[in-house]
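Asks: what's the 3D shape of this:
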Amino acid sequence: MAGTDRAVAMEALARAGEAVCFAGDQYRYAEVGRRAAALRHPNDPPAVELTACLVTGVAATLRGDHERAGPALRRAVVLGGRLTGPALTPTALTCAAAAGLVVAVDGAAHRLAERAVGLARERGELSMLSRALELRAVAEYWLGRHEAAAETSRDGLRVARAAGQFNCANVHLGMLAVLAAVRADRESSLRRIREIGPTPTPGSRPHALAGWALAVLDLVDGRHAEAAARLASLARLGTGRGQVLVQVMATPYLVEAAAHLPHRPAATAALAAFDRWASSTASPLRRALSARCHALLAPRGGVEAEREFRTALRLHPTEDGAFERARTELLFGQELRRSRRPRDARGHLHQARETFTLLGADRWAEQATAELRAAGESVGPPDLPAARLLTGQQLRIAQLVAEGATNREIAARMFLSTRTVDHHLRNVFHRLGIRSRTELARTFAAEPHAGLASDR
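Replies: The predicted structure is shown next:
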């Protein structure tokens, strides 16, 4: 193929690389990288150069050479943003989006994946649509937009099933299981794992995502040894086997579980790999998570733990990532309370509780409430108006319902599917503790200023 059409050959190598990553055979990516390097020419057209940069960057990342990986991956992102004419394809855009995720430029990765989704729909390229939606969901996860990531994954699941792409469907199911587990929604997470089936291929991406989800549920329930063991098994560091990139994403949970155990070699090794990656990026979130991990592994009640927690809070982005910041506030509050500093703990715990309540993360809000009570504070239900309990899109839908609009009318006005409106409305009812559209109208009638936040 290389002798007749280098562009097609390079694209084939990129797809081969994605296949070995999906299967958990990352050690084979080195050969993909060598073949791509042999195909490169100094004056390659943008689409060919973009694909070559992706393969080169991923190969370097997998062998831990972030100094070489970063420039190649960033170049792929830049080229993806410049594509025009025949070079502008869903395949090229997904390659650029994948590069953006590996180098941790989440906003750019999301924009590229969004363009890939739109272009794939427009051209009817269903084979690429599911992959583009997968990348968009991962970007939304890193941006802290968990509801959007879940909606994207549900869309991807429908597309993959309709196209007969069962491996892709299982990836979306795995992502939905992780997102539900992160929100401590056990029932939804286990249901998605059951949908993957009883025997996902060991080492494959769906298998790893299901393991990550189960580990988070273990962590929520205080089964720290089980959670750590599951997460440590996602990849065998140094061998190129298993889901290395999934384990990197899950490392903050591995460290949190291991912090409760006397022996932590797997977590220490995983954190070292995470640190090398995080420090090679310009991502404040990755560095915040790294600092939080070091705080958790530091001696309890010591200066190092407090310093690392404060570093994490300083680094956490203010616009995106409210959930992860709230998790850091909760963990810092726990550390301070257990170090017999309840007064210092309360401010962090209050902040965590309010954020979790606003995000609808009820189980985490309950944990923050329990910690506040343990810190000697009498805590009632959060005194928050309806408008503050809802996201911007949920609030707009709720207002239209309160005004008497049907779901179909709302979908047309907001350029959404009726399925999406139904989903958001169920979440509105849950967050506000109501059961009907009539109750919703009464709630908004009792809060005349709720509409002030409609453009959030």
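
Asks: only C-alpha atoms for contact and neighbour calcs from this point on.
Replies: OK.

Asks: how close does residue 284 sit to residue 167?
Replies: 33 Å (Cα to Cα, to the nearest Å).

Asks: then residue 95?
Replies: Separation of residue 95 from residue 167 (Cα to Cα) stands at 19 Å.

Asks: which one's more surrounded, the two?
Replies: The residue with more neighbours, out of residue 95 and residue 167, is residue 95; 30 against 17, by other Cα atoms under 10 Å.

Asks: was I right to think the more buried one contacts residue 51?
Replies: Yes: if you go by Cα atoms under 8 Å, residue 95 and residue 51 touch, sitting 6.4 Å apart.

Asks: before we go on, could you also do this sequence so I can check it against the first one:
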Amino acid sequence: MASLQLALLLTNLRRIDEARQAVRQATAAVDDPAINAVTALVKAKIALCDGRIDEAGNLCGTGMLVASDPRYASWAPIGNMVRAITAMRRGELATMIHHANQLKEDVLFGRDPFPWASPAWLVVQIIEAEKGWEVAVPLARALLESEASTRGFLLSEPTAASFVVRILLRAGDRETAQRVRRCAAALAAENPDIHAIEAAALHLDALLEKDVNLLQQAVASGCDTWTRASVNEDIGDLLSESSEEFRQVCTHYETAMRSYADAGSPRDSSRVRSKLRRHDTSKAAARFWPSSRIPALTDTEYAVAELVAGGLTNAEVAGKMFLSRHTVAFHLRKIFQKVGAKSRIELAVMWKQLVGRESLDISCHF
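Replies: So this is what the prediction gives:
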């Protein structure tokens, strides 16, 4: 089990090749169904960091068998974390909330597997996605109440530090943001060989100083696709404050959208798409909707249908996709017509079957 614990820590720190090696060592040592399930959870986290969202979900399905085994139940939060992150990035609100509730129980009952793998940071991020940044800020402050908890947070997920600092700055809490920055800088100085910590500290410096040059350095040092997308979005945001940087803003936003899409995060791509729209580049942005798996539906219709089938209201879909409620309702009427559904409930019931079929002959419904 020690090799799997090491693999998980290495994954958090984005030392993916070393993590894979540790997993190979663990699987070579023993052949036990429960150990294999734990291994699947660690592999799921690796796949998530690589942007292989579907593979991460499949591995979680295998790995969550440990939840019923008292010996290894403390590993179940890893599966809950991967599933919650996947749902959040896809914009699947109902699924995200379900796994978030499980994570809250994990935190409440002390089922964190290790101090450096606590899901507390993810609970804050999910609350922000569900209820808004104003609600998430007090939880972020609680997460960072001591140096020990801040260091634990940075080791759990260095890439999440920029998210926390952004909402703190938005709330005007520069003091707490500076404290996170100092802690990240100290941790980076103590561990110069851990690239993810160094990159996170650089990103925080850039956000607090509003320094585009530092952000560009952070892009170059980004440890994974999603992180590079996040930094490019920050560059676009900062440059957008100047009307003279139109072309550069568009370039960085388009790069961010492409990287978010590559990382399996249509929710984040949609957010940046909205920013690009405000810069009159909606045509360039349109291609970043997730591709429709149903030939009769456009990419936008497919995205709307998937969210509605997942239980979201029109208002929630509008918020996630940065569309008006009227536009969502228009798309939904077209979707009903094309797939032959008469209600939202009927669409939800038939959705998995529709997506699962390789082709769909629904020409009679046009």
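
Asks: once they're superposed, tell me the TM-score.
Replies: The TM-score (TM-score structural alignment, normalised by the length of the second structure) is 0.66; 297 aligned residues with a Cα RMSD of 3.9 Å.

Asks: what do residue 95 and residue 51 of the first structure both touch?
Replies: Common neighbours of residue 95 of the first structure and residue 51 are listed as residue 76 (criterion: Cα atoms under 8 Å, 6 or more residues apart in numbering).

Asks: what segments of the stretch 251-366 of the second structure are strands?
Replies: Ranges of strands within the stretch 251-366 of the second structure: none, based on DSSP state E, counting those that start in this stretch.

Asks: quick one, helices of it?
Replies: 266-277, 282-285, 299-309, 314-321, 325-339, 344-356 (DSSP state H, counting those that start in this stretch).

Asks: redo these as a markdown table? Include mean neighbour count and distance to residue 203 of the second structure.
Replies: Formatted as a markdown table, the helices of the stretch 251-366 of the second structure follow (neighbours: other Cα atoms under 10 Å; distance: least, Cα to Cα, whole Å):
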| stretch | mean neighbour count | distance to residue 203 of the second structure |
| --- | --- | --- |
| helix 266-277 | 23 | 18 |
| helix 282-285 | 15 | 26 |
| helix 299-309 | 21 | 32 |
| helix 314-321 | 19 | 26 |
| helix 325-339 | 17 | 35 |
| helix 344-356 | 15 | 39 |
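
Asks: okay, these in a markdown table with distance to residue 170 of the second structure next?
Replies: Listed next are the helices of the stretch 251-366 of the second structure as a markdown table, based on distance: least, Cα to Cα, whole Å:
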| stretch | distance to residue 170 of the second structure |
| --- | --- |
| helix 266-277 | 17 |
| helix 282-285 | 26 |
| helix 299-309 | 28 |
| helix 314-321 | 19 |
| helix 325-339 | 27 |
| helix 344-356 | 37 |
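
Asks: so for residue 27 of the second structure, which of the ones you listed sits nearest?
Replies: helix 344-356 (32.9 Å; Cα to Cα).

Asks: how many neighbours does the aligned partner of residue 212 of the first structure in the second structure have?
Replies: The alignment partner of residue 212 of the first structure in the second structure, by TM-score structural alignment, is residue 121. When neighbours are defined as other Cα under 10 Å, residue 121 of the second structure has 22 of them.

Asks: distance check, residue 121 of the second structure against residue 109 of the second structure.
Replies: Residue 121 of the second structure is 16 Å from residue 109 of the second structure, by Cα to Cα.

Asks: could you do residue 320 of the second structure as well?
Replies: Residue 320 of the second structure is 32 Å from residue 109 of the second structure, by Cα to Cα.

Asks: also residue 357 of the second structure?
Replies: Look at residue 357 of the second structure and residue 109 of the second structure: by Cα to Cα, they are 42 Å apart.

Asks: what's the answer for residue 157 of the second structure, then?
Replies: Look at residue 157 of the second structure and residue 109 of the second structure: by Cα to Cα, they are 21 Å apart.

Asks: tell me which of these two has more neighbours.
Replies: Set residue 157 of the second structure next to residue 109 and count neighbours by other Cα under 10 Å: residue 157 wins out with 23 against 9.

Asks: name the nearest residue to that one, sequence neighbours excluded.
Replies: Spatially, and ignoring its direct neighbours in sequence, residue 157 of the second structure is nearest to residue 12 (5.7 Å; Cα to Cα, 6 or more residues apart in numbering).

Asks: residues touching the one you found, list them.
Replies: By Cα under 8 Å, 6+ apart, the neighbours of residue 12 of the second structure are 117, 155-158.

Asks: also residue 183 of the first structure?
Replies: If you count contacts by Cα under 8 Å, 6+ apart, residue 183 of the first structure has them with 361-364.

Asks: which residues in the stretch 51-200 of the second structure form strands?
Replies: Remark: no strands are assigned in the stretch 51-200 of the second structure by DSSP E, counting those that start in this stretch.

Asks: give me the distance between the counterpart of residue 155 of the first structure in the second structure and residue 34 of the second structure.
Replies: Using TM-score structural alignment, the equivalent of residue 155 of the first structure in the second structure is residue 62. Distance of residue 62 of the second structure to residue 34 of the second structure, given as Cα to Cα: 10 Å.

Asks: now residue 359 of the second structure
Replies: Taken as Cα to Cα, the span from residue 359 of the second structure to residue 34 of the second structure is 38 Å.

Asks: who has more neighbours out of these two?
Replies: Relative neighbour count places residue 34 above the other of residue 359 of the second structure and residue 34, with 18 against 12, counting by other Cα under 10 Å.

Asks: now the more buried one: how far from residue 44 of the second structure?
Replies: Using Cα to Cα, residue 34 of the second structure is found at 15 Å from residue 44 of the second structure.

Asks: center of the first structure - which residue?
Replies: Closest residue to the average C-alpha location of the first structure: residue 141 at 2.3 Å, with Cα atoms, centre = their mean.

Asks: quick one: contacts of the helix or strand hosting that one?
Replies: Residue 141 of the first structure is located in helix 126-142, with elements delineated by DSSP states H and E. Under the contact criterion Cα under 8 Å, 6+ apart, helix 126-142 of the first structure has outside partners 90-91, 94, 97-98, 101, 106-107, 109-110, 113-114, 116-117, 120-121, 146, 148-150, 152-153, 155-157, 159-160, 163, 168, 171-172, 321.
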